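1. Mind folding the following:
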Amino acid sequence: MTRVSLAEQLANNAELWIRQENIAEGTALPERSLASRFRVSRSPVREALQILAQRGVIVARPEGGYAVSAARGPANEPALPPADEDEPIYLKIAEDRLSGALPERATENELMRRYALTRSQLADVLRRITQEGWIERLPGHGWQFLPILNSAAAYDQGYRMRILLEPAGLLEPTYRLDREGLVKCRAEQQALVDGAVEWASPAQLFDANTRLHEIIATSSGNVFILEALRRLNRLRRLMEYGKAVNRSAAALRCKEHLTLIDLLLSDQRDAAADFMRLHLRDAAREKSVMHPIGAR
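-> As a prediction, the model looks like this:
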């Protein structure tokens, strides 16, 4: 079972920040300032910097530490929506919840101690998790994590449901193309194909792809199809985070997304429905051989 470490997640997030902010060549990257920016201790920052140096994103400075390299890739590369600065901690909580290391119920004080967070930092993370639908505040005191997909069998069943519902949604009599939404998704998927897929975080990849599929479901005009897909995406979010990201496979799926979008924009709905079915079937087969955290 392959797991993405906190240092690797932090390296991905730091590389994304360097690219999006177009940090100038030669800019020093002190461990202390990065630890403060990404709300982690200096130990994973040190490991993340070593990973970035191996990738050629940063270089060692003669006087010590690291600085941004000139060979990090084009500064004008299209980018995804920026990752939250609390991404490493957010993903660590997701990993702990999926693996069973984090109990179903917890108080804010327990979470602050466990992850070395201030109350303000924890509030930001909890706000995001609440919006995504996998935690809720208990009456009076504490928080409760909501049910998730935590077995390979349930995960596979979710994909089979999608294969039944999503292509059918394209053929609904109430279908109305959300052209503006699809054009925005196309730009996002093109950015991934053009290189962002190599450094986007698991959460960013999941959000970009579910955003596209939910916009297509919205176009169906069938509220039950849309709600079923949204509920399933909330349930499978953490299991997706628990999988090691296969970057080459992710790039292939993004290319398929571009084909699907172009079929819809040219009003080839029957062809799009057939392509959607094959796309989901192939994605299900690919991910069934990748063992998620907590799978039994």
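
2. contacts, neighbours, all on C-alpha from now
-> Will do.

3. Can you work out which other helices and strands pack against whichever helix or strand residue 128 is part of?
-> Using DSSP states H and E, the element containing residue 128 is helix 119-132. Counting contacts by 3 or more Cα pairs under 8 Å, 6 or more residues apart in numbering; DSSP states H and E, helix 119-132 packs against helix 108-115, strand 135-137.

4. which of the ones you listed sits most buried?
-> strand 135-137 (a mean of 17; mean count of other Cα atoms under 10 Å).

5. Following up with a second sequence; could you model it the same way so I can compare the two?
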Amino acid sequence: MPPETDAPPANELTSLQQRVAREIVALVRRDNYKAGEHLREVPIAQHIGTSRSPVQSALRHLAALGVLQQDANRGFFLSVDAKDWDGQVAGLLETDDPLYLRIADDRQSNKLPDEVTEAELMRRYEVARSTLRKVLSRISEEGWIEQSMGHGWRFLSMIDSPDAYEESYMFRQSIEPGALLGPSFLFVPAELKQLRREQQRIVDGGYQTMTPIELFESNSHFHETLAEWGHNRFVLQSVRRINQLRRLVEYRQASQRAPRQTQAAEHLAILDAIEQQDFMQAANLLRAHLDGARRRKLRDPGVFSQAA
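-> Alright, predicted model coming up:
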């Protein structure tokens, strides 16, 4: 268990730094890091898709919480096993920027129009322009809003209805299995072994104890890694973009735990086929996996209750 510290509260981090800290915690817990392992800033920044600066701030915050130790010359190392990252640290996985969540909920429930101004949003949420812009910048990075003329913003397509959800899965079924059959597909044995550990952990009971964020991130990590092995930049960009949009819906499905075990077992079967270099079988299993997930999600009347 991490020692007691006088670490500053997470809300003193910027929204970007909070998100990066959450993703670092999810990464460390997902991969079950041990005390003494090195957290390298550049690979983390590349994995999250951000610059080194917010990664450094997040790592310093985690060090203040007592789970990392900073070496002036070599960087940050775990001082506590990932399985013991609890308390304030694990709490990072349960929280998100309140303003971000309010905007997301209002947009999904059609309370915000397609185009808004910063002045309108500042009045609606009673926040300063600097606070609002930080959140809008994050939303822009995630791809569901873009800046228009002046201080205006235009919301882009989201997964905010059963039709949109089905369209997203049909799109994934058309590109993800094909990447496994492309001439440039090449899996990395070490990464496959790591994916197998992650998915086996879920099957063996992790689906009951992991947070919704951890479960979703493990799922998205699996699909993005397969896309990376395809060495097709457009497929990878598309899979990452869809995952960013899925987060808004799937983080709210906290009670949907049993399907996660089924999905992880299907992931393991796909990995078995890839390891045996039976890529046609792997592609067929992946297509069936995505179709099954689509059918389960669309049968659940609570998936879009936020938008009802």
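
6. TM-score them against each other, please.
-> Scored against TM-score structural alignment, normalised by the length of structure 1, the superposed chains reach a TM-score of 0.61; 234 aligned residues with a Cα RMSD of 3.9 Å.

7. Distance to residue 253 of structure 1 added to the helices and strands packed on helix 119-132 of structure 1, as TSV?
-> Converted to TSV, those look like this (distance: least, Cα to Cα, whole Å):
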stretch	distance to residue 253 of structure 1
helix 108-115	34
strand 135-137	29
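
8. so which of these comes closest to residue 74 of structure 1?
-> Closest approach to residue 74 of structure 1 among these (Cα to Cα): helix 108-115, 35.2 Å.

9. Confirm residue 177 of structure 1 sits in a strand?
-> No - secondary structure of residue 177 of structure 1 (DSSP: H, G, I helix; E, B strand; the rest coil): coil, not part of a strand.

10. close enough to count as contact, it and residue 217?
-> No - counting by Cα atoms under 8 Å, residue 177 of structure 1 stays clear of residue 217, with 10.0 Å between them.

11. higher neighbour count, the two?
-> residue 217 (27 against 19; other Cα atoms under 10 Å).

12. Just give the closest residue to that one, not the sequence neighbours.
-> Once flanking residues are discounted, residue 217 of structure 1 sits nearest to residue 226: 5.1 Å by Cα to Cα, 6 or more residues apart in numbering.

13. Please give the number of neighbouring residues around that neighbour.
-> Neighbours around residue 226 of structure 1, by other Cα under 10 Å: 22.

14. Do you have the strands of the stretch 151-300 of structure 2 handy? List them.
-> 152-155 (DSSP state E, counting those that start in this stretch).

15. tell me the angle the helix holding residue 128 of structure 1 makes with helix 108-115.
-> Helix 119-132 of structure 1 runs at 100 degrees relative to helix 108-115, counting by axes from the mean of the first three to the mean of the last three Cα atoms, to 10 degrees.

16. Residue 95 of structure 1 contacts residue 243, doesn't it?
-> No - in this structure, residue 95 of structure 1 is not within contact of residue 243 by Cα under 8 Å, at 9.8 Å.

17. and for those two, which residues touch both?
-> residue 293 (Cα atoms under 8 Å, 6 or more residues apart in numbering).

18. okay, these two: which has more neighbours?
-> Ranked by neighbour count (other Cα under 10 Å), residue 95 of structure 1 and residue 243 place residue 95 first, with 24 against 19.

19. Disregarding flanking residues, what is the spatial nearest neighbour of the counterpart of that one in structure 2?
-> If you follow residue 95 of structure 1 across to structure 2 using TM-score structural alignment, you land on residue 105. Distances taken as Cα to Cα, 6+ apart place residue 306 nearest to residue 105 of structure 2, at 6.9 Å, with adjacent residues excluded.

20. which ones are touching the one you found?
-> Contacts of residue 306 of structure 2 by Cα under 8 Å, 6+ apart are 105, 108, 109.

21. Is residue 151 of structure 1 in contact with residue 288, as I believe?
-> No - with contact defined as Cα under 8 Å, residue 151 of structure 1 does not reach residue 288; the gap is 11.0 Å.

22. Please identify the one among the contacts of residue 306 of structure 2 that lies nearest to residue 78 of structure 2.
-> residue 105 (35.8 Å).

23. buried sites along the helix or strand containing the closest one?
-> Element membership for residue 105 of structure 2, per DSSP H and E: helix 98-108. Residues 99, 100, 103, 104, 105, 107, 108 are the ones in helix 98-108 of structure 2 that count as buried (16 or more other Cα atoms under 10 Å).

24. got TSV for those residues, with distance to residue 9 of structure 2 too?
-> Listed next are these as TSV, based on distance: Cα to Cα, whole Å:
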residue	distance to residue 9 of structure 2
99	17
100	18
103	23
104	24
105	25
107	28
108	29
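
25. Excluding sequence neighbours, find me the nearest residue to the most centrally placed residue in structure 1.
-> Among the residues of structure 1, the one closest to the centroid is residue 203, at 1.6 Å (Cα atoms, centre = their mean). Distance criterion Cα to Cα, 6+ apart; nearest residue to residue 203 of structure 1, sequence neighbours excluded, is residue 241 at 6.8 Å.
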